[in-house]
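Q: For reference, the sequence and a predicted model appear below.
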Amino acid sequence: MDKKIYLDNAATTPTRPAVVEAMLPYFTEFYGNPSSVYELSNVCKKAIVNSRETIAKSLGADAAEIYFTAGGSEADNWALISTCEAYKAKGNHIITSKIEHHAVLHTCEYLEKNGFEVTYVDVDENGLIKLGELEAAIRPTTILISVMFANNEIGTIQPIKEIGEIAKKHDILFHTDAVQAYGQLPINVDEYHIDMLSASGHKLNGPKGIGFLYIRKGVKIGSYIHGGAQERHRRAGTENVPGIVGFGKAVEIAMETMKERTEKEVELRDLLINRIVKEIPYTRLNGHRTKRLPNNANFSFQFIEGESLLIMLDMQGICGSSGSACTSGSLDPSHVLLSIGLPHEIAHGSLRLTLSEDITEEDINYVVDRVKEIVERLRSMSPLYEDYLKNNQNRNNV
């Protein structure tokens, strides 16, 4: 199949040529260790400073509040584990949601095994956190609220400003996993009362293996990785200079293009959603219809298995997913879809398609046509679908 339409940008994105070009000199020409004192190293040190300032500006933050990591998962782990260690004298209770990325959920499970208590707040049928339940869960021992900015599977954007206000009112630290939202949505850490924020380079056309954790000045959390004085004594290890340079360049481009890029993505996303929901019966759009990421569409098709759909789409040159790339290969249905109330049999038939600015209207129409054909074919082989049609016909004949 010569045609290739990549619609799995929530899993990862291609690194932009301009980003690669910016990185290349730091592999072969400016290869010094930034911690050394000679000029070759100073060039690398200055490049790190420039990227840090670019990223800080994108959030309305100070450069001294940006700490580079190996990715979003490390940033999430650092925020949760180090906060618990630093504030355990104040309390041992954390609040999060049931639809967080596993980088947060599994970290919470780890913390529960080590004496901390976690409340997992429900979401509604659209994936929006229940603010009343969140505030009601606060205890005198609550030290942290961690809620993702936008969901990686169904695209729902959370009421982050309201959550931040609740946290601030109760003098509780607020962390948000913004891995999917950063570069797609405008974010200002002061406006949203965010104390810590995680992001990852490869979700916005930057390189893999690089991320950052924003830590507001005054948040007293310690190092997560020990062994050196890098990142102002908070994250040991020789800096990934090419990755940091590439991340900074990717952020610069993402901020410059955000408005035009996301407007196009929304237009094509809505075309995709409208055609699929209208033209394929027994189909459900997962996530909020409008409060969703510009490039995200997630569907559940009754009477089919999502894995079969993905394989057949791949044969047609279309790359999609059934949910988070971090749980690929799991036979269990998505915890996100179960949390919004879908039964197992419907959650198993899910498809996530996430767009980029390179996708065209022609691409979308091709994808919808192929999805229609494949769903119809899979249903024609489904005994459950056959029984459903027979039962409905019998009822109509009564």
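A: Yep, it's here. Residues are numbered from 1 along each chain as shown.
Q: rest of the way, CA atoms for contacts and neighbours
A: OK.
Q: so where do the helices sit in the stretch 1-150 of the chain?
A: Secondary structure of the stretch 1-150 of the chain by DSSP state H, counting those that start in this stretch: the helices cover 17-23, 25-28, 39-59, 72-87, 102-112, 131-136.
Q: where do the helices sit along the stretch 201-350 of the chain?
A: 230-233, 241-279, 306-315, 335-339, 344-347.
Q: for comparison:
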Amino acid sequence: MKVYFDNAATTPVRSEVIQSITQSMYSTYGNPSSTHAYGRSAKSALETARKSIAKQMNCAPQEIIFTSGGTESDNMILRCAVKDLNLKTIISSKIEHHAVLHTLDELEDNGVKVEYLALDKYGSPKLDDLKRLLQKDDSIKLVSLMHVNNEIGNLLDLDQVGELCKAHGAFFHTDAVQGVGHFSFDLKSQPIDFLTAAAHKFHGPKGIGFAYIKKNSGMNSFIVGGPQERGLRAGTESLHNIVGMQKAIEIAYEKLEEERQFILDLKKYFIEKLKGLFPEVHFNGLSESLEKSTYTLVNVALPIDSSKAALLSFHMDLKGIACSKGSACQSGSVADSHVLSVLQRPEDVKKLPSLRFSFSSFNTKAEVDYVTKTLSEF
């Protein structure tokens, strides 16, 4: 049996999305910047996609900037914020995606002040500490905190953080790569200045995503060249991928409640099975919670003999199961991922192998049975 439980890494592309991509490649192959009929047809498809995505996010079409995905979008927003908004301080956390953390490292090397707020023992930001950092001085600040943690699934209260930023005159950026397509957004009313998304996290194609940049934010070009994407991101747009992303996000929100409940039931079933087989199982972060973490993933530290821990992910792969290591096993010892390393976990738990299992509507309870049985037999 083959089981794909690594949907937080990427998701299978829906058949309807593949059809829309193929159709676009056949019929709308003009350059959207060309003025002839082929170009006008491509431009029309491009702007139709932009309007559709903006409708799903409830924002203005001109606030959607097409990029190659989450990493580029994070880089664009953070680097342009420093370049164009007279930004002096960025506040973030140590458990952000490396697209944010490594960008912050470079910005810090170039003189930007980077502050990391305190987290509670589960890895959630302490808002009192965020308030303290926002009040620290009068410099222009940006807060960058992810909506859904990609390893442990913790959910951020976007409205609460956004209002806090707004009250202190700070910009708010959220990496919502794990959230878009799985949670509803209302960007006209939510206090969010910048947001990033990637199509391959919601059953769309890889290599395409978007940045939400609130109008009149003052952002200027990130990639220079042609006038594409309001001059912010030069280069001929990947129209077939954009059309594919449009179809993927339309289906994601059309089926949101139905698929959310289905996947949530899978997560609950998976947790129950794990607890039955491993009474001493430990759930990393808030991933066991059905309210405070995303419904799409679970990150667990398994009570498995340390002498076999290094072989666990290899064993799962041999059994046809795709999941992710929550930590790296080397020489019989467990070295935590950058996310797990900051969690205040018991010492005995830190020695256990951790795995992340992430689900989609393409998965089944029979697959959960097979995966948990395989774990119990290891």
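A: Ah, there it is. What you are looking at is a predicted structure, and each value in this text was computed from that prediction instead of being measured.
Q: Can you give me the TM-score here?
A: Overlay of the two chains. TM-score (TM-score structural alignment, normalised by the length of the second structure): 0.93; 367 aligned residues with a CA RMSD of 1.9 Å.
Q: ok so, going back, can you tell me which of the helices of the stretch 201-350 of the first structure is nearest to Lys3 of the first structure?
A: Checking these against Lys3 of the first structure by CA to CA gives helix 306-315 as the closest, at 9.9 Å.
Q: other SSEs contacting that closest one?
A: strand 350-354, helix 361-380 (3 or more CA pairs under 8 Å, 6 or more residues apart in numbering; DSSP states H and E).
Q: which of the ones you listed sits most buried?
A: Most buried of those, by mean neighbour count (mean count of other CA atoms under 10 Å): strand 350-354, with a mean of 27.
Q: Onto which residues of the second structure does that one map?
A: Across the second structure, the stretch matching strand 350-354 of the first structure (TM-score structural alignment) is residues 354-358.
Q: same deal with stretch 36-51 of the first structure?
A: Going by TM-score structural alignment: stretch 36-51 of the first structure matches residues 34-49.
Q: neighbouring contacts of the matching stretch?
A: Residues from elsewhere that reach stretch 34-49 of the second structure, judged by CA atoms under 8 Å, 6 or more residues apart in numbering: 28-33, 239, 242-243, 246.
Q: Quick check: the equivalent of Ala79 of the first structure over in the second structure vs Met245 of the second structure, distance?
A: With TM-score structural alignment as the criterion, the equivalent of Ala79 of the first structure in the second structure is Ile77. Distance of Ile77 of the second structure to Met245 of the second structure, given as CA to CA, to the nearest Å: 20 Å.
Q: which one of the two has more residues nearby?
A: In this view Ile77 of the second structure and Met245 are compared by other CA atoms under 10 Å, and Met245 has more residues nearby, 29 against 24.
Q: re the thing from before, for the helices of the stretch 1-150 of the first structure, which one ends up most surrounded?
A: Among these, ranked by average contacts under mean count of other CA under 10 Å, first place goes to helix 72-87 (a mean of 21).
Q: Residue in the first structure paired with Val3 of the second structure?
A: Under TM-score structural alignment, Val3 of the second structure pairs with Ile5 in the first structure.
Q: Next up, the contacts around that match.
A: By CA under 8 Å, 6+ apart, the residues touching Ile5 of the first structure are 317-319, 359, 363.
Q: Greatest separation within those: which pair is it?
A: Farthest pair in the contacts of Ile5 of the first structure (CA to CA) is Gly317 and Ile359. Separation: 13.6 Å.
Q: thinking again about what came up before, in CSV: the helices and strands packed on helix 306-315 of the first structure, plus distance to Asn295 of the first structure.
A: Listed next are these as CSV, based on distance: least, CA to CA, whole Å:
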stretch, distance to Asn295 of the first structure
strand 350-354, 5
helix 361-380, 12
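Q: closest to Glu267 of the first structure out of these?
A: Across those, closest to Glu267 of the first structure is helix 361-380 (CA to CA), at 9.2 Å.
Q: And that closest one, what does it pack against?
A: Using 3+ CA pairs under 8 Å, 6+ apart as the test, helix 361-380 of the first structure ends up in contact with helix 241-279, helix 306-315, helix 383-397.
Q: residues in contact with it?
A: For helix 361-380 of the first structure, using CA under 8 Å, 6+ apart, the contacting residues are 5, 268, 271-272, 275-276, 279-280, 301, 303-304, 309, 312-313, 316, 318, 385-386.
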